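>>> Below are the sequence and a predicted model; questions follow.
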Amino acid sequence: MRRRIIALALAATLAVGGGGAYAWESRLTDEDAPFVGYPTAQEVSSWQLMRGQYERSAERGESVAPVFGSSELNPGPAGFSHPGNLLAPGTYDVGALMAGRAGCADLWQAIEIGAFASVADAPRRVVLSPSIQWFMTYRRPARDFPDVYSSGAFEAFMANGDISDGLKRRVAQRAAEYGAGEPANEGPVERIVRDVDEAAKTLASDVRLAHDLALDGRSSGVAVDATAPRPPRATGGPDWDAVFTEADRAARAQATGNDLGMSDAWYGKHFKTWLEGANKSWKVRGDEYFSSQEFEDFKMVLDVCRETGVEPLIVIQPVKGAAYDQTVYTCEVRQQYYRMVRDAAADAGFQVADFSGHEYDRYFLRDYSHPSELGSAYYSKAIYTFLKTGYADTGPSGDVLLAGA
């Protein structure tokens, strides 16, 4: 409450003396504000914008739910079948809102889910899409988390009465460890000064964001591809036979020049550099291939879901087995990660959509870990069916099913 009073007072001051700053900020929730398909770092750190994206869809009567993840949420390179394109709000009877970007790992998701759960008519189902890279040796949360941290979302999370004080303390402590949130042992004067400073930065950032969106008419992130083909409806949803048949054709067409089934463009420009960099920088101490700290954060995400009554689907994404086998993260090592995610989800009583068995499927991924059109079709079907029925269908359709892929 103290923060809100400070923020409102500051906003009022700036609105009078700063040329209507608060009026600019409020545009982030306007009906005609552009829809963000894959948000920038500035956009994911704006709770005003993230909340506004959901509320505008809900006000239009669209059934939408957030999909939390990182770089795999980018619909740009993944074609028409990517959830951010295929399931864009308003396209079918169930829609998906991409919530996250590169750098948004488990702690960011825990805060955002708790914040979203406090919104009127909040979604009761969400999708979690953790990436193995979050848990690997090169993670740098103190570098990455402050760039995507949202003080507005953190405030909404802390104000959510469904979340226990103990869980709030754990999340706040971790945020402080990562260089954001409320530092421990902070005195009342320091806290007031920091709250004023944080409110000023948040408002200034939202004003710049609203101004840029108004000038450009779109997000500087990746927009939903409005020209992408929309397969015909089948009882309100996509025709999955048509989706998979076309997605399989497209994935194969883009991977004709290499043995790994990667996009030829990515393979030719980036694979050698990626592999050299992985073998140079992925250093492991003993058997510590994965971060216990990140797994604690992942369990906090599940705890937030449980306490707020949110039902998550945990999507277990594969990596390109033939590529990772050439690094210290061999098949045997990667199975440790998949088991840990499965076990944590089972302990919490939540459903998984496990695609780890597709590691060696030639056309499932377009590079080392991001979905091709075909992989995107699998993700979209699982997400759609979960949001629609509560059960994720992870199987193929169309020619892919007939071919036994």
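Great, that's in hand.

>>> Every contact and neighbour count from this point should use C-alpha atoms.
OK.

>>> May I ask you to confirm that residue 193 belongs to a strand?
No. Going by DSSP: H, G, I helix; E, B strand; the rest coil, the assignment for residue 193 is helix, not a strand.

>>> how many other residues sit next to it?
10 (other Cα atoms under 10 Å).

>>> now the one 4 residues further on
Here the neighbour count serves as a burial measure; for residue 197 (other Cα under 10 Å) it reads 15.

>>> Beyond the host helix or strand of it, next helix or strand please.
Assessed by DSSP states H and E, residue 197 sits inside helix 188-216. Remark: after helix 188-216, the chain's next helix or strand is strand 233-234, criterion DSSP H and E.

>>> Next one for the comparison:
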Amino acid sequence: MYSNSLDTQVTSGGLQQFIFHKLKQKSKSGSNDNQESWSWTQRLRAIYTKEPQNVSFDLYGGGGGSFFQCLPVKLKLKIFSYLSAQSLCVACCVCRDWSMLTSDPSLWRSLLIRDIRQWPQISHLSNPQLYLEVNSDWSQKEIYLKCSPAFQRQLKAATSTFQQVSSVLKSFMPRKVPRVAMFGPGLETSTSGLVRCILYEDSNTFQRVAMFPGQFEGMGGGITLRLPAGHSLHLSVLYSASKQERENRAGVDRLEGNKLLQKLDGDQAGDSGNNATGFQYELKPQLRHLCQTLDGFIFVVDATQSLDSMTRSRAELQAMLRERKSVPVPVLVLSCTQKHEDVRHPACDVVKCLDMASLTQPWLVIDCVTDTLNSIDDGIVWLVEQCQLR
């Protein structure tokens, strides 16, 4: 508590004790420093005689030195730790001393741990764990700026003119419409409305162009979609069973009775150490042929489900990707909630549960909302562009 009386003794914290120590040093420095000592006294008096919200005093004394510069380095770093990444980048331009302090590795390491749970998307290029595991020469600050979605958006906006020109040039080149399969446990939980919103409801996000039949024993049929930006794709939706069968097996492990997968026996399974179920699965023959014709995958998970159930779904994703191991194709993971206000697991937890860092192909995990299709178009645009780079 601040005291409004100059005669009242107050037990102070670390910052006040530091100021008292400075005042004693100034009082012992001699008569030549009386003016500077008076300046320090006035600052301390302002703290103890005014309301906290009205404390105002000159940060620069008679000697021209900054009050902040007199603080210990650890205290400065503690103060900087409360700033955002953008504020730290602004502070580094103040002076050389601040530039060194705001580049401290421990500062950016703690900032990364704090902010990564708020990031709405993580990709194979913006996964911080990737750079830490390979002992990258990049500093903690460089890793943060490389991986942060906010800074990547600012960088993209700064080069928007070049991207617009390149997009115009690409429009004159013939491009293949990619064939994509959507599957995953999120199609069979509270986020199952995603398919209905995309394929059947009118929206400004997806335009339905045409339908195409299946080629492999009735599998692989779907619909051609076009996005406002001009991107198109052939989308096939794969369910683990019929609607009636899915409703009847409520409470049963989804991998049991999955019509897309079959369990390998002991001789064929090999190493399944990275599989949470303890078993290894492979695609059924008709789906295996379809998988060879695909250019990309969309794996849908329900971000409101438990992390254990999300980890068990890794077996389904691995079985599908194993069929395209020779020619890696991009993977988009839609981490969905039904409504925006639903409590969800962050994208970094989804990356860890699905072991995305072990994949060799391009991948992106993005948070989205099924009722509004929020961010789903951004993920599909990324997937189409990755497919057309191959």
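Looks like it arrived, so ask away. Values in this document were obtained by computation on a predicted structure and should not be read as measured data.

>>> TM-score, when you put one on top of the other?
Once superposed, the chains reach a TM-score of 0.27 (TM-score structural alignment, normalised by the length of the second structure), with 161 aligned residues with a Cα RMSD of 6.3 Å.

>>> buried ones in the helix holding residue 197 of the first structure?
Across helix 188-216 of the first structure, burial judged by 16 or more other Cα atoms under 10 Å covers 194-196, 198-200, 202-211, 213-214.

>>> counting contacts, what elements does it pack onto?
Helix 188-216 of the first structure sits against helix 2-17, helix 21-26, helix 41-44, helix 151-159, with contacts defined as 3 or more Cα pairs under 8 Å, 6 or more residues apart in numbering; DSSP states H and E.

>>> I'd like to know which of these lies nearest to residue 272 of the first structure.
Closest of these to residue 272 of the first structure is helix 41-44, at 27.9 Å (criterion: Cα to Cα).

>>> which helices and strands sit right next to the closest one?
Counting contacts by 3+ Cα pairs under 8 Å, 6+ apart, helix 41-44 of the first structure is packed against helix 47-59, helix 141-148, helix 188-216.

>>> can you give me the strands for the second structure?
With DSSP state E, the ranges of strands along the second structure come out as 121-123, 179-183, 207-212, 222-226, 232-237, 261-263, 281-283, 296-302, 331-337, 363-369.

>>> So which residues make contact with the fourth one?
For strand 222-226 of the second structure, contacts defined as Cα atoms under 8 Å, 6 or more residues apart in numbering pick out 199, 206-214, 232-237.

>>> could you flag which of those residues are buried?
199, 206-208, 232-237.

>>> picking that back up, any chance of CSV for the strands of the second structure, columns distance to residue 21 of the second structure?
Listed next are those as CSV, based on distance: least, Cα to Cα, whole Å:
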stretch, distance to residue 21 of the second structure
strand 121-123, 48
strand 179-183, 66
strand 207-212, 71
strand 222-226, 69
strand 232-237, 69
strand 261-263, 72
strand 281-283, 69
strand 296-302, 57
strand 331-337, 55
strand 363-369, 52
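
>>> Could you check those and tell me which one is nearest residue 157 of the second structure?
strand 121-123 (17.6 Å).

>>> Wasn't residue 96 of the first structure part of a strand?
Yes. According to three-state DSSP, residue 96 of the first structure belongs to a strand.

>>> before we move on, back to that, could you save the helices and strands packed on helix 188-216 of the first structure as JSON lines and add columns showing distance to residue 278 of the first structure and mean neighbour count?
Shown next, in JSON lines, are those (distance: least, Cα to Cα, whole Å; neighbours: other Cα atoms under 10 Å):
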{"stretch": "helix 2-17", "distance to residue 278 of the first structure": "43", "mean neighbour count": "15"}
{"stretch": "helix 21-26", "distance to residue 278 of the first structure": "42", "mean neighbour count": "20"}
{"stretch": "helix 41-44", "distance to residue 278 of the first structure": "25", "mean neighbour count": "21"}
{"stretch": "helix 151-159", "distance to residue 278 of the first structure": "34", "mean neighbour count": "22"}
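
>>> Quick one: end-to-end length of stretch 318-335 of the second structure, please.
Between the opening and closing residues of stretch 318-335 of the second structure there is a gap of 17 Å (Cα to Cα, to the nearest Å).

>>> residue ranges of the helices in the stretch 151-300 of the second structure, please?
Taking DSSP state H, counting those that start in this stretch, the helices of the stretch 151-300 of the second structure run over residues 160-171, 193-199, 243-248, 266-269, 285-291.
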